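Peer 1: The following block contains a protein sequence and its predicted model.
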Amino acid sequence: MAKTSPPKKPVRAESEEETKAALRKVLLRKRADLLQEIKTEISKYIKGETRQLVDTALDDGDWSVVDLTEDISLRHLSAHRETLLKIDESLRKLNEGTYGLCEDCGDVINEERLKILPFAIYCIDCQESREKLEEMVKREGIG
């Protein structure tokens, strides 16, 4: 007589509250990291690191480096600001109970996607559609 193995216990799925708490923690950690990076960038300006480049610029090539350095720093700050706004919006949605819903179709955004990109506002299908549309607009020169 063949032995049967005992039935496997189902893996306990995280409760909705546990999932929300974990996502909130990820969002808050990402927010804190971004704020630290922003403070570091701003402190560079306060300490005069960019000014030191300006003081040593001798020719057009040096000035190009100064311009490029400032442009990169400003782009980083702008990108960080946009990400902070997305994180704050996600935290607001978590508190309201609307977090994780696609802003285009209203479907639930896949939990794995939210773990990777916790401030995602579109499901994979809608995000891909938006990216294809953006690419078409760029290619066709529309807009």
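Peer 2: Yep, that arrived.
Peer 1: rest of the way, CA atoms for contacts and neighbours
Peer 2: Noted.
Peer 1: so how many other residues sit close to Asp60?
Peer 2: By other Cα atoms under 10 Å, the residues close to Asp60 number 9.
Peer 1: Alongside the first one, take a look at this:
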Amino acid sequence: MSLRFNYRAANEQAFRAMMAMEQHAGGRIQDKVLYELVKIRVSQINGCAFCLDMHAKDLMKLGDYADHILLLSVWHEVPLFTEKEKVLLEFAEAVTLISQGGVPVALYDKVMEHFSQEEYVDWILAINTINNWNRIAISTGMYPGCFN
């Protein structure tokens, strides 16, 4: 794999806009572990190696979450994840794969058991932000270590 080009250098305004979204989303989400789990799960779905690598490392800086990282792709099959984590991971999958079924009412109701309307919007923004990062990374050929 080779980096097609450095999008940051090619379009600094786009990079700044993405960073503003990231800073806003990251500043709104209080649970940083859950935030990183969502970023990893969305990156798994989208097949973004660059973001998977980055966010797995970021999660490990928050504590010993190796089992969470290893089992995240099968989160619904293991008791490791809390009910709140499972609901949000399901929501992240639905928003990422929005064209396949939207966000069903039953899922919306489950999300609202754990989060306020304001937090619901915060999570939509956070999920969309990592989806945007994934699409930039994949489209420009980014891979782990490509900027080293």
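Peer 2: Arrived safely. These figures come from a predicted structure and were not determined experimentally.
Peer 1: Kindly provide the TM-score of these chains.
Peer 2: TM-score of the superposed chains, computed with TM-score structural alignment, normalised by the length of structure 1, equals 0.28; 65 aligned residues with a Cα RMSD of 4.6 Å.
Peer 1: Not counting the lengthiest helix in structure 2 itself, show me its contacts.
Peer 2: In structure 2, ranked by residue count with DSSP state H as the criterion, the top helix is helix 117-139. By Cα atoms under 8 Å, 6 or more residues apart in numbering, the list of residues contacting helix 117-139 of structure 2 from outside reads 18, 21-22, 25-26, 28-29, 35, 38-39, 42-43, 46, 48, 50-51, 92, 95-96, 111-112, 143.
Peer 1: List the buried residues of that helix.
Peer 2: For helix 117-139 of structure 2, burial by neighbour count (16 or more other Cα atoms under 10 Å) applies to 119-120, 122-123, 125-131, 133-138.
Peer 1: before we move on, what about stretch 83-94 of structure 2?
Peer 2: 85-94.
Peer 1: Same question for stretch 27-45 of structure 1.
Peer 2: Buried residues in stretch 27-45 of structure 1, counted by 16+ other Cα under 10 Å: 27, 30-31, 34-35, 38.
Peer 1: on that earlier part again, just the buried ones from the contacts of helix 117-139 of structure 2, in ChimeraX syntax?
Peer 2: For the buried members of these, the matching ChimeraX selection, counting by 16+ other Cα under 10 Å, is:
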select :18,21,22,25,26,35,38,39,42,43,46,48,50,51,92,95,96,111,143
